[in-house]
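Student: Sequence plus predicted model, see below.
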Amino acid sequence: MQQKSNIAIGILFLITFVVVLRNPIELFPDSSGYLNMHIIRTPGYPLFLQFIQSIFGDNYQLGVVIFQILLGCFSIYYFIRKLRSSHILNEFFSVCFALVLLLPFLIGLRIANNMLTESISYSLYLILVAKFISFFISKNSKELYYSLPILALLLITRYQFVYLIPLALLMIFWISYQQKSIKKHAVLIVLFITLPLITSLIDKTYHKIIHGHFVSTPWTGMNMITAPFFVSDTEDEALFESPLEKEFFKKTHYSLIDKKMNINNLELSVYQSPTQFYIANFADITMGPIFKNGKEVLSNSLTKAERFIELNKMTNKMTMPLIWDNFSKWKRLYIQNAIHGFGGIKYVLLYFLIALCSLIALLKRDQKEYKILGLTSLLFIGNVLIVAIGMHAVIRFTFYNDWVLFLTIFVLLNSLNKKRYES
């Protein structure tokens, strides 16, 4: 039976490979930043593109697509093999789940055809989740040790996955509690806690070598300050003592007011709510008034890279005062942005209910199905909650866990089938 399912999965991979090669290669505004190793891009994907270019030369785009789909197929097979070895899915549901995991390559985002980080991030993420699940069920520490370099690669590609670190620590503490010993996992705990420092050092070293500046990728501040600027009031200028910060705030705030991009003077004829406006216009707000005015107020003597660095420092410093002074509006925007990322309030309730019920069930009975449901629901929740802080929670940032609900259904059906068979 397993041989037949492997053949079926292989056929799905072959069909996907052919479809991907027939689809056009897509370049986006962000793509040039990765191809040209821009300072505002994290090192993972630019280094990957440079590696492919060194092998394929002028045909590098085709090489990127081929590598991305091959890595995707490998990660999906690896994930399914881990689930089958833990007896989580039978052969039929394994094939069904393979198709679900392949959907981002076939429809919608078509991630393998894009010169963006999504394809590589998705593949690395699936491998990591497979190792997390394997550790949680088998309690084999090697799975988490082997996951560390993969997680480091993922973090220097897309830092949104930093939420995997507290989830890994949560699993370690849970297993340590069951085994009545935390010393056994002390090294793992230290490694996961220090991993952000290690990846930050890698990030800074990369920028020192490529751009001559030992700094973290200078773009976080721009994302973080977008929502606070969107909900800001004119009186917020008083929050800042620095003349440079005052000038930046004043110019940006009035630009947003003039373009009707501030929550206090929106025209909502097209959008249902301020949050929907924010989500639809996030990039225009960030790259429009905020970015343009930020560059304008900085000294002309700065190089392009130095402007990004100084702008990142300034926006990082200004973000928290703006949030605290407009906390009620910011909080409402954040919650509604997160709800959008979940797909609606029904799915918020569903995923939190799955997580809560699974964790309560685990306290009573150490059953692997509960572990899978609890962990994967927390993966979904963690990703949406962290994305909604600094970005608009659109599918490009949330699709990584679109398979969670399908896996939940397959695990429950598989468990029912086993019980029927045993009875």
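Tutor: Right, received. Where do you want to start? Numbering: from 1, shown residues only.
Student: Every contact and neighbour count from this point should use C-alpha atoms.
Tutor: Fine.
Student: And the helices in the stretch 201-350 of the chain?
Tutor: 220-230, 243-258, 274-285, 291-297, 304-325, 327-342, 345-364 (DSSP state H, counting those that start in this stretch).
Student: Could you identify which of these is most buried?
Tutor: Among the helices of the stretch 201-350 of the chain, helix 220-230 has the highest mean neighbour count (mean count of other C-alpha atoms under 10 Å), at a mean of 24.
Student: another structure for you, compare them:
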Amino acid sequence: MSNKQFSYTFILIFVFTLIIILTSPLILYPDSDGYLDMSIIRSPSYPLFLSLLKLVFGSAETILTIIIQSLLGFYAIHYLIRQFRSHFSISNLWYVILTILLLAPYIYNHKLANSIMSEALAYPLYLIVVAKFTDALVIKKFKRIYFTLLLLAILILTRSQFLFLVPIGVLIAIYIAYTKSSYTTLAKSAIIFLILPFLTSILDKGYHKVKHGHYTSTPWTGIVLISGPMYVSDREDINLFTEDKERDLFQKAHEKLTNQCLNINCLKNKEDTNIILTYTDSYSEIANRTILPIASTILNNGLTRAETFIEVDRVTKNMYFPLLMDNFKEWFKLYLKNIKMGYGNSIYMLLTLILMIYSLWLAIKHKSKSGLVMGFLLSLILANIASVAIGIHTINRFTFYNNWIIFMVIFVLLPNFKHTHHQELNKTS
């Protein structure tokens, strides 16, 4: 496929995708109202994005929102493909296939452009950050990282799961410093990356102070963190807590989860039960429809809705560490199984890990640019899944951002898998 043919095909794919998007309706999910109403339990970036659309167009629930979310995604995909093409000379056909894979979330399953969900903003931001990190790795220039910091801050303020990009950014800075022997610049870069989580935390709290009157982080972390330890806890864990409200919350939540057989000790007594599948399939029942309402009822005490969420977050965070430490072995087993679930199955997990090791071997042994970048991309899959698995189920909604990577890696590494000799098939008479 020539470059001219690629350009025409590229445009045609985007036009065809846009037609499919525009002929589909706007989709509202149970979480959508929280973003539209700028609920205190929603991180600031996407609610502010929708608020801006509402200010400009009079409503965020219009065809214009679909168009803008489409254009954001199209630009991000175009930017990522352009960066890859500038660094890797693989067949244009592979780039056409990669473009289709990157566009898949817009026409299949997630339907990002048509959805009022934070993924609609997080996905394009993530792709641009990945493109800029890739560029920094190849060019080996710190300024390529600096330009990414603002986008990364917005991305983290859209979905906090992307905090894993901060240590990856530090590792990239270390690599560039090592190759350039520029350790003074490394110190500056590392400091900037390390203060980024604190900066985003201040911005998050500042947003809630202006919008909701409370200088607080988005109060949803505690519910996310405590769900896993609560799932593997036993009845005697009530003795870990001294405050009456904490003891009351644990007792009622544990009792209800046990009655629903959404506790590991109940599941162990039943045949043909899958502990990790039960957890992933029933996570919303455990966290949102059991622990949260029980905690809200116990801790309400005349508080406003926003104040109740803040108090629930504070108490569940306090309960998390003692509960985790007392059940760490069982929780860690659950965590590892949750990571495997994030890959889809153990075969795919093994494949990606083997390719990651092989890519990094190419980078170290042969100073391979392709190996370095492919190792980086594959590490994103592991880092994202491992980050999500700490507190929530690793369903496709939280992992689809990297679904395209394994294909990109194979397309780039294919030339490395060459036959050293050919053997004809035995002929039969």
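Tutor: Perfect, thanks for sending it. Note that the structure is predicted; figures quoted are calculated from it, not measured.
Student: thinking again about what came up before, which stretch among the helices of the stretch 201-350 of structure 1 approaches I386 of structure 1 most closely?
Tutor: helix 327-342 (8.8 Å; C-alpha to C-alpha).
Student: compared with structure 2, how much does that closest one deviate?
Tutor: Once fitted to structure 2, helix 327-342 of structure 1 is off its aligned match by 0.9 Å on average (mean C-alpha distance after the TM-score superposition for structure 1).
Student: residues making contact with that helix?
Tutor: 227-228, 231, 274-275, 279, 323, 345, 348, 381, 384-385, 387-389, 392-395, 398 (C-alpha atoms under 8 Å, 6 or more residues apart in numbering).
Student: same question, stretch 303-321 of structure 2
Tutor: For stretch 303-321 of structure 2, the surrounding residues in contact (C-alpha under 8 Å, 6+ apart) are 40-41, 212, 216, 219-223, 225-226, 229, 241, 246, 292, 295-296, 299-300.
Student: tell me which residues in stretch 396-409 of structure 2 are buried?
Tutor: F398, T399, F400, Y401, N402, N403, W404, I405, I406, M408, V409 (16 or more other C-alpha atoms under 10 Å).
Student: cool, stretch 142-161 of structure 2 as well?
Tutor: Those would be 142, 144-145, 148-149, 152-161, for stretch 142-161 of structure 2 by 16+ other C-alpha under 10 Å.
Student: swap in stretch 131-145 of structure 2?
Tutor: Buried residues in stretch 131-145 of structure 2 (16+ other C-alpha under 10 Å): A131, K132, F133, T134, D135, A136, L137, K140, F142, R144, I145.
Student: any idea which residue sits dead centre in structure 1?
Tutor: Q160 (4.2 Å; C-alpha atoms, centre = their mean).
Student: Look up how far S147 of structure 1 lies from that one.
Tutor: 17 Å (C-alpha to C-alpha, to the nearest Å).
Student: Likewise for T408 of structure 1?
Tutor: To S147 of structure 1, T408 of structure 1 is 23 Å away according to C-alpha to C-alpha.
Student: go on, L124 of structure 1?
Tutor: Taking C-alpha to C-alpha, one finds L124 of structure 1 at 10 Å from S147 of structure 1.
Student: and what of L244 of structure 1?
Tutor: 44 Å.
Student: before we move on, what about W403 of structure 1?
Tutor: 21 Å.
Student: With I193 of structure 1 instead?
Tutor: 14 Å.
Student: ok, which stretches of structure 2 are strands?
Tutor: In structure 2, no strands are found when defined by DSSP state E.
Student: Tell me which of the buried residues of stretch 142-161 of structure 2 fall in helices.
Tutor: Of the positions in the buried residues of stretch 142-161 of structure 2, R144, I145, L149, L152, A153, I154, L155, I156 sit in helices, assigned by DSSP state H.
Student: Looking at these, which one is closest to S59 of structure 2?
Tutor: Nearest to S59 of structure 2 out of these is I154 (C-alpha to C-alpha; 22.5 Å).
Student: Hmm, the closest one is touching S45, no?
Tutor: Yes - using C-alpha atoms under 8 Å, I154 of structure 2 is in contact with S45, at 6.4 Å.
Student: what does L188 of structure 1 align to in structure 2?
Tutor: Applying TM-score structural alignment, one finds that L188 of structure 1 aligns to S189 in structure 2.
Student: Next, the contact list for Y125 of structure 1, please.
Tutor: Contacts of Y125 of structure 1 by C-alpha under 8 Å, 6+ apart are L151, L154, Y400.
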